[in-house]
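Engineer: model this:
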Amino acid sequence: MTVYAIIGGTGLTQLEGLSIRQSLAVDTPYGSPSAEVQIGEYAGKEVLFLARHGHPHRFPPHKVNYRANLWALKQAGAEAIIAVNAVGGIHPAMGTGHFCVPHQIVDYTSGREHTFFADDLEHVTHIDFSFPYSESLRQQLIAALAAEGCEYSDQGVYACTQGPRLETVAEIVRLERDGCDIVGMTGMPEAALARELDLDYACLSLVVNPAAGKTTAVITMAEIEQALHDGMGKVKSTLARVLAS
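Structural biologist: All right, here's what the predicted structure looks like:
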């Protein structure tokens, strides 16, 4: 039986309904993870949970210790990871409250510790990252979203920007020209690190705001927080369906 881990993003610093059996403070060669790894039962299955930004939410996207987080989950026994991400919508279909299960990603970040293959190497290691997400895990998420009656897209290109600021209108124009459908700040290097550790990995993205220039209104944190509040129930029920399948 596959051991699943859930990485909770903004709006999901706790997995309500998780019956916690153990909280592990995992030591890693890369420093401390964002939070303890919680191990417990959710939807009748054992699951691991880690708050990407810590609990309380205190690590901005560019300061998350992605290497420690992924290493800690692997050490705790994770075999597959579902990453929950709050994103902005670029493609017209990606309205607030819409879900996307991306199939591709473009990395626009800089300066992040992005690989385990960096120091004291006996040989150089390259991973195949042509298809960054596990297709079988993507299909599980898609089936769960459909069963829940959610509005969703079964594919999309995730643009990962540096943050913590939101993007300019000109930057969103560029991302759209590059073929990106949604924009977030935490998709990389998380996906690549999971691949380096041979972990299945897929992303459940919730659109919480239109990207810059996609609306005439000013993007406010209050609106983003409301969208997170409104969407988290569907996120949790979707996760429960995947675990129960």
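Engineer: make it CA atoms for all contacts and neighbour counts henceforth
Structural biologist: Will do.
Engineer: Would you quantify the distance from K236 to I127?
Structural biologist: With the distance defined as Cα to Cα, to the nearest Å, K236 ends up 32 Å from I127.
Engineer: Which stretches in this structure count as helices?
Structural biologist: 66-75, 135-148, 169-177, 190-196, 221-244 (DSSP state H).
Engineer: center of this structure - which residue?
Structural biologist: A83 (3.4 Å; Cα atoms, centre = their mean).
Engineer: Surely it is in contact with Y201?
Structural biologist: Yes. If you go by Cα atoms under 8 Å, A83 and Y201 touch, sitting 7.3 Å apart.
Engineer: how close does G163 sit to L137?
Structural biologist: 27 Å.
Engineer: same question, G97
Structural biologist: For G97 relative to L137 (Cα to Cα), the value is 22 Å.
Engineer: do the same with D181
Structural biologist: 20 Å.
Engineer: Comparing these two, which shows the higher neighbour count?
Structural biologist: D181 (26 against 19; other Cα atoms under 10 Å).
Engineer: got a list of what the more buried one touches?
Structural biologist: G89, I90, H91, M94, G156, V157, Y158, A159 (Cα atoms under 8 Å, 6 or more residues apart in numbering).
Engineer: again, 7 Å this time
Structural biologist: G89, I90, H91, G156, V157, Y158 (Cα atoms under 7 Å, 6 or more residues apart in numbering).
Engineer: one more to line up against the first:
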Amino acid sequence: MYYSADIGVIGGSGLYELSEDVKKIEVDTPYGKPSDDISLVKVGAKTVAFLPRHGREHTINPSEINYRANIYALKSLGVKAIISPCCVGSLRFDIKPGDFVVTDQFINMTSGRKDTFFEKPKVNHISSAHPYDQKLRVLAMESAKECGITAHFGGTVVVINGPRFSTVAESRMFAMMGADVVNMTQYPEGYLCLEQEIPVVNIALTTDYDAGLEDHPDIKPVTNEDVLRVLKENETKVKALIFKLIDKLEV
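Structural biologist: Just a heads-up that it's a prediction; the model follows:
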């Protein structure tokens, strides 16, 4: 049977839990299996394909995610846009836990990840100067405002391998490099969307201050418990923003 979807969402669990009318499908790709089954959900007149990037039980480390299979699977369903929510640590005092960031740039500090579809004999070089779609970013900010959510328009996310958090020295270095937030999954996820010509937007929820901040000794390094707590506190906001954005998309 042939399945299709209008919009793809890659993120944590939650989207398919909002509706009882969910169709879960397995998708095979030339690059192996994606992180999990894809859940097809009707949102108004649109069909949304939801894929949990770490697997439904959060069993896949950031460096072990099959990013190519995930993006290819959504491409095979015909999605016209991908929404990529994630959690980030802040490198700036004014980007506070609970704030959202609609990023516009990334810095890749990962290694060893399969990060291109262009392998021999098909080698191609494309620009990644502006990796996130401007139209989607504007709509995401409009959605945040309408939901009463504090969001920052623009920001550079530095992407590390994980699963460990940064050292103090690394966190300091990332800030000196011009990064605003730190994450473990936006590369190569966002870039692979470019190669497949799928507009993508990253909506980042700030959960912590990474390894702490210079000149703020009262701000302690992040713990996994901190991340889970802030994520739980903002789960409703994440879902509201995503659904508001889906409503605005014309696909």
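Engineer: just to revisit the earlier point, of the contacts of D181 of the first structure, which stay in contact in the second structure?
Structural biologist: Retained in the second structure (both residues aligned by TM-score structural alignment, their matches' Cα atoms under 7 Å) from the contacts of D181 of the first structure: G89, I90, H91, G156, V157, Y158.
Engineer: Return the member of those nearest to D27 of the first structure.
Structural biologist: Set against D27 of the first structure, the nearest of these by Cα to Cα is Y158 (30.8 Å).
Engineer: since we're on E113 of the first structure, how many residues are nearby?
Structural biologist: 16.
Engineer: distance of it from T220 of the first structure?
Structural biologist: From E113 of the first structure to T220 of the first structure the distance is 30 Å (Cα to Cα).
Engineer: just Y152 of the first structure next, same as before
Structural biologist: Y152 of the first structure is 23 Å from T220 of the first structure, by Cα to Cα.
Engineer: Mind checking which of those two has more residues around it?
Structural biologist: Set side by side, Y152 of the first structure and T220 show more neighbours around Y152, with 20 against 9, by other Cα under 10 Å.
Engineer: My understanding was that the more buried one contacts G97; is that so?
Structural biologist: No. Applying Cα atoms under 7 Å as the test, Y152 of the first structure and G97 come out as separate, 9.0 Å apart.
Engineer: Residues touching stretch 199-218 of the first structure, excluding its own?
Structural biologist: 79-90, 94-102, 133-134, 137-138, 167-169, 172, 191, 194, 224, 227-228.
Engineer: Kindly check the end-to-end length of that stretch for me.
Structural biologist: 39 Å.
Engineer: How about stretch 42-61 of the first structure?
Structural biologist: 27 Å.
Engineer: How about stretch 108-116 of the second structure?
Structural biologist: 14 Å.
Engineer: and it, which stretch of the first structure?
Structural biologist: Alignment note (TM-score structural alignment): stretch 108-116 of the second structure is matched to residues 107-115 of the first structure.
Engineer: distance of the residue mapped onto I65 of the second structure from the first structure from S34 of the first structure?
Structural biologist: Matched by TM-score structural alignment, I65 of the second structure corresponds to V64 in the first structure. Separation of V64 of the first structure from S34 of the first structure (Cα to Cα): 7 Å.
Engineer: what sits in contact with each of those two?
Structural biologist: H53.
Engineer: neighbour count winner among the two?
Structural biologist: S34 (24 against 20).
Engineer: and the residue lying closest to the more buried one once chain neighbours are set aside, how many neighbours?
Structural biologist: Nearest residue to S34 of the first structure in three dimensions, chain neighbours excluded: G54, at 4.7 Å (Cα to Cα, 6 or more residues apart in numbering). Burial of G54 of the first structure is recorded as 20 neighbouring residues (other Cα under 10 Å).
Engineer: For G54 of the first structure, give me its contacts.
Structural biologist: G54 of the first structure neighbours (Cα under 7 Å, 6+ apart): T13, S34, A35.
Engineer: show me the contacts for the residue nearest to the first one when sequence neighbours are not counted.
Structural biologist: Spatial nearest neighbour of T13 of the first structure, chain neighbours left out: A51 (4.9 Å); criterion: Cα to Cα, 6+ apart. With contact taken as Cα under 7 Å, 6+ apart, A51 of the first structure is in contact with I7, G8, G9, T13, Q14, S34, A35.
Engineer: Which stretches in the first structure count as strands?
Structural biologist: 4-8, 19-24, 37-42, 45-51, 80-89, 99-100, 104-107, 152-153, 157-160, 182-184, 200-210 (DSSP state E).
Engineer: All set, thanks.
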